[in-house]
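Enquirer: Sharing a model prediction with you, sequence too.
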Amino acid sequence: MPVSIINSWYQREGYIKSMADLISKELESFSEPAEAMIFFSAHGVPLSYVEDAGDPYKDQMEECIFLIMKELKSRGINNEHTLAYQSRVGPVQWLKPYTDEVLVELGQKGVKSLLAVPVSFVSEHIETLEEIDMEYRELALESGIENWGRVPALGCTPSFITDLADAVIEAVPLATAMSTPQTTSEVADHDPVRYAIKMFFGSFLAFILFFSPMIMAFRNT
C-alpha cells in the first residue's frame, strides 16, 4: 500500500498563523495587553532523548516559538516571551527549564501579567485543563503573578485543520509502496525446490501420524 510520512508540521505557515491568531485574541483580555508575558509551555521529554538519542524535539520547539513570535511581531505584537517544559515524571532529568520553576522565578522578578500558551498540545486534556489551568495557575498566583490568562488548544480551529489537510494533500504524490520483510516460510513458498522438499516431508509426516495408530493396533493383536 502506498505510504507517505509527514515528519513534522510545527513550521507550517497555517499552524504558525493559527497559533498567532489564538495568542493575539487572548492578549486582548488583559487590561494592558503589551505588558503580558507570553509563556510557552511545551511537553517535556527526558534529556537523554535529545542528548543521547538525537531527538530533534528541542530544536524544533525553539524554532516553532521563533516562528510564532515572528508572526506576532509582524502584527505589531512585541511582548516578552519565554519557553519552558512541563509534565516531567520519574527521577531522570528532563528538558529544562521546568515550567513550575520558571513561574516562580517570573513572579519573583516582578512579572504581574502572564499569558500561558500550551504549545505542542493540539487538544484539551489533563495536561492543559488540570496541570496548566489548576496547578500552574495556582502556583503563578502564589508567586506574585496577578493577571493570568491561558490560550486554548488549537482543537478543531478551521485554519489549523485546513493546514493539516493541505499537508496530507501535498504528501500524497510522494507516497511510495511500503514493503515488509518476508519471513523464512514466505521465502520458502516462493522457491520451487524448497517448496517441493517442504511438501514431501510434510506429506511423509502426515502419513506417519495418520497410520501410526493402525500400525500399533495391528502389532497389539
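Expert: Here it is on my side, so go on.
Enquirer: only C-alpha atoms for contact and neighbour calcs from this point on.
Expert: Fine.
Enquirer: count of neighbours near Tyr195?
Expert: Residues near Tyr195, counting by other CA atoms under 10 Å, number 15.
Enquirer: Okay, and it sits in which element?
Expert: According to DSSP states H and E, Tyr195 maps onto helix 192-220.
Enquirer: Next: Ile38.
Expert: strand 37-43.
Enquirer: Which residues does that strand contact?
Expert: Residues from elsewhere that reach strand 37-43 (CA atoms under 8 Å, 6 or more residues apart in numbering): 61, 65, 79-87, 99, 111, 113-121.
Enquirer: Go ahead and measure how far that strand is from the middle of the chain.
Expert: Distance of strand 37-43 from the chain centroid (CA atoms, centre = their mean, to the nearest Å) equals 16 Å.
Enquirer: going on from that strand, what's the next piece of helix or strand?
Expert: Next element after strand 37-43 (DSSP H and E): helix 47-51.
Enquirer: in that following helix, what's buried?
Expert: Going by neighbour count (16 or more other CA atoms under 10 Å), the buried part of helix 47-51 is Leu47, Val50.
Enquirer: Run the chain-centre distance for that helix.
Expert: Using CA atoms, centre = their mean, the offset of helix 47-51 from its chain centre is 16 Å.
Enquirer: Okay, helices next: where are they in this protein?
Expert: Remark: helices assigned in the chain by DSSP state H are 13-27, 47-51, 57-74, 99-108, 126-129, 137-142, 158-171, 184-190, 192-220.
Enquirer: ok, second structure coming up, stack it against the first:
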Amino acid sequence: MSDEASRAVGELPAEHPPVKIQKVGVLIVNLGTPDGTDYKSMRRYLKEFLTDRRVIEWSRLYWYPILFGIVLNTRPGRVGKAYEEIWNRDLDESYLRTYTRNQSDKLGQILADHPSVQVDWAMRYGQPSIPDKLQALKDAGCDRIVLFPLYPQYAAATTATVNDKAFQALMGMRWQPALRTVPPYHDDPAYIEAIAQSIESHIAGLDWEPEIVLTSFHGIPQSYFLKGDPYHCQCLKTARLVCERLGWPKEKLMVTFQSRFGPEEWLQPYTDKTVEKLARDGVKRMAVINPGFVSDCLETLEEIAGEAGEIFLEHGGEKFTHVPCLNDSESGMKVLETIVRRELQGWV
C-alpha cells in the first residue's frame, strides 16, 4: 500500500510521535511567589497578581491608573523588603515555593501504590505556571488530571482564579485531558483534626498557656461577601469545628481577618486591630494560627509571627506565639492525601 493510500485509510505518517495516554495527573496549586526579592521580580509578580480580575474587581478605568501610576512603582520595594525578612536563604527562594515543592514530592511518594498517578505542582502567579504544568502532565500521558487549589476555604479570588487559569489553558488544546477540580475542604474531618492537633502540639511545647487563640484568615473585601462569596461562612465553620474538637469554650478561639488592601471595607474583625485591643484590654498571653494557609508564607511569617507579635507586645502583651501552618508535616500530608485519594476515585 502506498503512503498516500495508508493516509487515506487513517494510518498515521511514520514520523508521527507515539501517543502517551492512560496516566492520571495530580496538580497541586498555591497562590504564587516572586522569583526574587529584587524590584523587578517583585514588580513582575505583583503586576500579574493585581491585574487579575478575580483579585481586584474594580473597573479597569479606575484601578489601572492607580496600579500602574502608584502601586507598581512603590509597592515592589516595600514588599521586597518584607520578603527578605522571611526568605529561605539556603535555597534562595520563598518558603511557599519550598513547601509546595516538598508537598508535591511527598504526595508523589505517598501515592506510589498507584503507578499511573503523576503528581506535580504549580503557582497561580509566577513560576512554575499552571498552563506549563498542565501541558507537561498531558505530554507525559495524563489524559485525566485532578486540579487541587490548596485553599481549604473557597473564595473567588483564590480557588476560582486557579480554575479559571486551568480552563483557559485547556482552551488552547486540541486534545484536552479530562479535568476534575477539588472542592473546598474547610469542614473535612482530616483537615479539622490536623489543625486541632497542631494547636495542641504547639501549646504543649510552651511553658505557658494562651488565654486567647486567634484563627486569623486572609480577608476579602466585604463587597465580595455581599455578592455571594461563601468564604466568610466557611472560615467561621472551620473555626467552630476546631473549637468543638478541642473542647474549648467558644470565647477562647476567636476569628479574625488579615491582609486588607486598599480603601474598601474588608471582612472584620481585623487581626491587627484585634491583637492591639486585646493587649490593651489586659490579655497577656496569646497564640495565633492561620488555618486558611496550607503553607507558611509572607502573610503568616512576616505579617503574623512578626508584625502581629510586635503589636501585641508593644501594647501590653507579655507572651505571643505563632502556630506554624501544616506545611509538609506528616499531619499536613495526611490531609492532602485524604483529599486526593477521594478525588481520584473512579480514575485509579
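Expert: Everything's here; your move. If you're wondering where the values come from, they're calculated on a predicted model, not measured in any experiment.
Enquirer: Overlay them and tell me the TM-score.
Expert: Once superposed, chain against chain, the TM-score is 0.72 (TM-score structural alignment, normalised by the length of the first structure); 170 aligned residues with a CA RMSD of 1.7 Å.
Enquirer: Phe312 is in contact with Val275 of the second structure, correct?
Expert: Yes. Counting by CA atoms under 8 Å, Phe312 is a contact partner of Val275 of the second structure at 5.8 Å.
Enquirer: Tally up the residues packed near Ile23 of the first structure, please.
Expert: By the measure other CA under 10 Å, the count of residues near Ile23 of the first structure is 21.
Enquirer: Counterpart of it over in the second structure?
Expert: By TM-score structural alignment, Ile23 of the first structure lines up with Ile199 in the second structure.
Enquirer: wait, what's in contact with that match?
Expert: Contacts of Ile199 of the second structure (CA under 8 Å, 6+ apart): Ile289, Val323.
Enquirer: ok, it to Arg7 of the second structure distance?
Expert: 65 Å (CA to CA, to the nearest Å).
Enquirer: Look up how far Glu130 of the first structure lies from the residue nearest to Thr176 of the first structure when sequence neighbours are not counted.
Expert: Excluding the flanking residues, the one nearest Thr176 of the first structure by CA to CA, 6 or more residues apart in numbering is Pro2, at 4.6 Å. To Glu130 of the first structure, Pro2 of the first structure is 40 Å away according to CA to CA.
Enquirer: same deal with Pro91 of the first structure?
Expert: Relative to Glu130 of the first structure, and taking CA to CA, Pro91 of the first structure is found at 22 Å.
Enquirer: Kindly report the same for Tyr10 of the first structure.
Expert: Counting by CA to CA, the gap from Tyr10 of the first structure to Glu130 of the first structure is 24 Å.
Enquirer: Neighbour count: these two, which is higher?
Expert: Neighbour totals were compared for Tyr10 of the first structure and Glu130, and Tyr10 leads with 18 against 13 (other CA under 10 Å).
Enquirer: Leaving out sequence neighbours, find the closest residue to the more buried one.
Expert: Cys64 (5.9 Å).
Enquirer: Next, name the residue at the spatial heart of the first structure.
Expert: The first structure has Ser120 as the residue nearest its centroid, 6.8 Å off, counting by CA atoms, centre = their mean.
Enquirer: Tell me the counterpart of that residue in the second structure.
Expert: In the second structure, Ser120 of the first structure lands on Gly292 (TM-score structural alignment).
Enquirer: Now do the strands in the stretch 51-200 of the second structure.
Expert: 117-125, 142-149, 178-181 (DSSP state E, counting those that start in this stretch).
Enquirer: check contacts around Glu131 of the first structure.
Expert: Listed by CA under 8 Å, 6+ apart, the contact partners of Glu131 of the first structure are Ser87.
Enquirer: I should have written Lys319 of the second structure there, sorry.
Expert: Lys284, Arg285, Met286, Leu313.
Enquirer: Could you dump those into TSV and include distance to Leu326 of the second structure and neighbour count?
Expert: What follows is the contacts of Lys319 of the second structure, written out as TSV (distance: CA to CA, whole Å; neighbours: other CA atoms under 10 Å):
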residue	distance to Leu326 of the second structure	neighbour count
Lys284	26	19
Arg285	23	21
Met286	19	23
Leu313	26	18
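Enquirer: Tell me the counterpart of Asp166 of the first structure in the second structure.
Expert: The criterion is TM-score structural alignment: under it, Asp166 of the first structure has Thr338 as its aligned partner in the second structure.
Enquirer: so who does that match touch?
Expert: Ala190.
Enquirer: any idea how far it is from Tyr191 of the second structure?
Expert: Where Tyr191 of the second structure is concerned, Thr338 of the second structure sits at a distance of 9 Å (CA to CA).
Enquirer: Need the counterpart of Gln268 of the second structure in the first structure.
Expert: Under TM-score structural alignment, Gln268 of the second structure pairs with Lys96 in the first structure.
Enquirer: what's the neighbour count on that match?
Expert: With other CA under 10 Å as criterion, Lys96 of the first structure counts 18.
Enquirer: my guess is it contacts Ala84, does it?
Expert: Yes. Counting by CA under 8 Å, Ala84 is a contact partner of Lys96 of the first structure at 6.6 Å.
Enquirer: quick check: stretch 135-153 of the first structure aligns to which part of the second structure?
Expert: Going by TM-score structural alignment: stretch 135-153 of the first structure matches residues 307-325.
Enquirer: what's the offset of that stretch from the middle of its chain?
Expert: The chain centre lies 24 Å from the centre of stretch 307-325 of the second structure; the measure is CA atoms, centre = their mean.
Enquirer: One more: stretch 161-173 of the second structure?
Expert: 18 Å.
Enquirer: In the first structure, which residues correspond to that stretch?
Expert: So stretch 161-173 of the second structure sits over no part of the first structure, by TM-score structural alignment.
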